[in-house]
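[1] Here you go, sequence then predicted model.
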Amino acid sequence: MLVLPDEAATLALGAALAAVSPEGGLAVHLTGDLGAGKTTLVRGWLRELGHSGAVKSPTYTLVESYQVAGRRVHHFDLYRLTDPEELEYLGLDGYFDGTALCLVEWPERGGGMLGSPDLSIRLTVAGEGREARLQGLSEAGRAWIAALANRLEMND
């Protein structure tokens, strides 16, 4: 578990995850209550990759796509999804094609349509700050967490 005392720490975690991200297509599931910091984490991630524009939660569009640092990144927010079958209309195969980084908020709303992620991040409110629990669910995800741990140790 990582303690994130403020928004800056959540942004910094997103940046650190981006800095040590493995190459290739990866899926990350971001879970937590409303206001837990999922979009803030994604904002830090995208800024680290070089995106300088606005990063807002794609609550109504369901997905925002970015081309940054020579990489395609798709940011999903499934909060308003009423039925997992609605994802069929999005053309998920085109996003989860094995080459892009897919960051998915509210993945539980997608039912079994999304498959297993490489990395799962659960954010919870803890007083004025947040707590983050990361779990690698693939070989790439476990290597990612190890690289993150090494990076965080070097910054202490």
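    Structure received. Numbering: from 1, shown residues only.
[2] from here on, contacts and neighbour counts on C-alpha atoms
    Fine.
[3] Tell me where the chain has helices.
    7-19, 38-49, 92-95, 139-155 (DSSP state H).
[4] here's the one I want to compare it with:
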Amino acid sequence: MNRQRWALADESATDALGRCFAAALAGAGMVIYLHGDLGAGKTTFARALLGALEVGERIKSPTYSLIEGYAAQGRPAWHLDLYRIADPGELEWLGLDALADPAALVLVEWPERGRGALPAPDLTLHLAYAGAGRQVQLEAHTARGRDLLQRLR
């Protein structure tokens, strides 16, 4: 199974999805791309996922810093927001080598702005408005992504 679609009635449903992801990760590293319009729930999802992994500190939006790093249950976790990036070359000074760690959890908002400078995704979330709520389509790109989708069922 490579795809799933979920309806998210409100922000608390997006938060619950993030917590479900944390439980389904089962200690595995994962690169997750988060696509969606402004306000579609990318940061809400990322905060819920990181919070459920008990990062033990305030989870900040990386809109201005571009990247925030955490220790999540003994493994590195990175949250990137590339909205303000005009060219992937701007990412060179961020030291993105750490993102290649197979044990790391990497969450990337606006990944299309970092094309070529980011590790390939295991999973992509496409968040979209659906009436008063949201809809998310999950798409696995690797065996790790497919395993996660299977655990989410």
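    Now that the structure is in, tell me what you want to look at. The shown structure was predicted, so the numbers you read here are calculated from the model rather than taken from an experiment.
[5] Quick TM-score on the pair, please.
    Once superposed, chain against chain, the TM-score is 0.92 (TM-score structural alignment, normalised by the length of structure 2); 149 aligned residues with a C-alpha RMSD of 1.3 Å.
[6] List just the one of the helices of structure 1 that sits closest to Thr31 of structure 1.
    helix 38-49 (7.3 Å; C-alpha to C-alpha).
[7] Excluding its own residues, what touches that closest one? List them.
    7, 10-19, 30-32, 55-57, 68-69, 75, 103, 105, 123 (C-alpha atoms under 8 Å, 6 or more residues apart in numbering).
[8] Show me just the buried residues among these.
    7, 10-18, 30-32, 55, 57, 75, 103, 105, 123 (16 or more other C-alpha atoms under 10 Å).
[9] what's the spacing between the residue most central in space within structure 1 and Asn155 of structure 1?
    Closest residue to the average C-alpha location of structure 1: Leu103 at 3.8 Å, with C-alpha atoms, centre = their mean. Look at Leu103 of structure 1 and Asn155 of structure 1: by C-alpha to C-alpha, to the nearest Å, they are 25 Å apart.
[10] How about Leu114 of structure 1?
    To Asn155 of structure 1, Leu114 of structure 1 is 34 Å away according to C-alpha to C-alpha.
[11] so what corresponds to Ala18 of structure 1 in structure 2?
    In structure 2, Ala18 of structure 1 lines up with Ala22, judged by TM-score structural alignment.
[12] repeat for Gly141 of structure 1
    For Gly141 of structure 1, the residue aligned by TM-score structural alignment is Gly145.
[13] I'd guessed that match sits against Leu125; true?
    No - in terms of C-alpha atoms under 8 Å, Gly145 of structure 2 does not count as a neighbour of Leu125; the distance is 11.0 Å.
[14] ok, Thr124 of structure 2 - contacts?
    Counting by C-alpha under 8 Å, 6+ apart, the residues that Thr124 of structure 2 touches are Ile32, Tyr33, Leu34, His35, Leu138, Glu139, Ala140, His141.
[15] Tell me the one of those nearest Gln150 of structure 2?
    Ala140 (10.1 Å).
[16] Quick check: the closest one touching His126?
    No - contact between Ala140 of structure 2 and His126 fails when scored by C-alpha under 8 Å: they sit 11.5 Å apart.
[17] ok, the two, which is more surrounded?
    Ala140 (21 against 18; other C-alpha atoms under 10 Å).
[18] if we can go back for a sec, Arg58 of structure 2 versus the match of Ala18 of structure 1, what's the distance?
    17 Å.
[19] what sits against the closest residue to Arg142 of structure 1 other than its chain neighbours?
    Among residues not flanking Arg142 of structure 1 along the chain, Gly136 sits closest, at 4.3 Å (C-alpha to C-alpha, 6 or more residues apart in numbering). Residues near Gly136 of structure 1 by C-alpha under 8 Å, 6+ apart: Asp118, Leu119, Ser120, Arg142, Ala143, Trp144, Ile145.
[20] Between all of these, which two are separated the most?
    Ser120 and Ala143 (13.2 Å).
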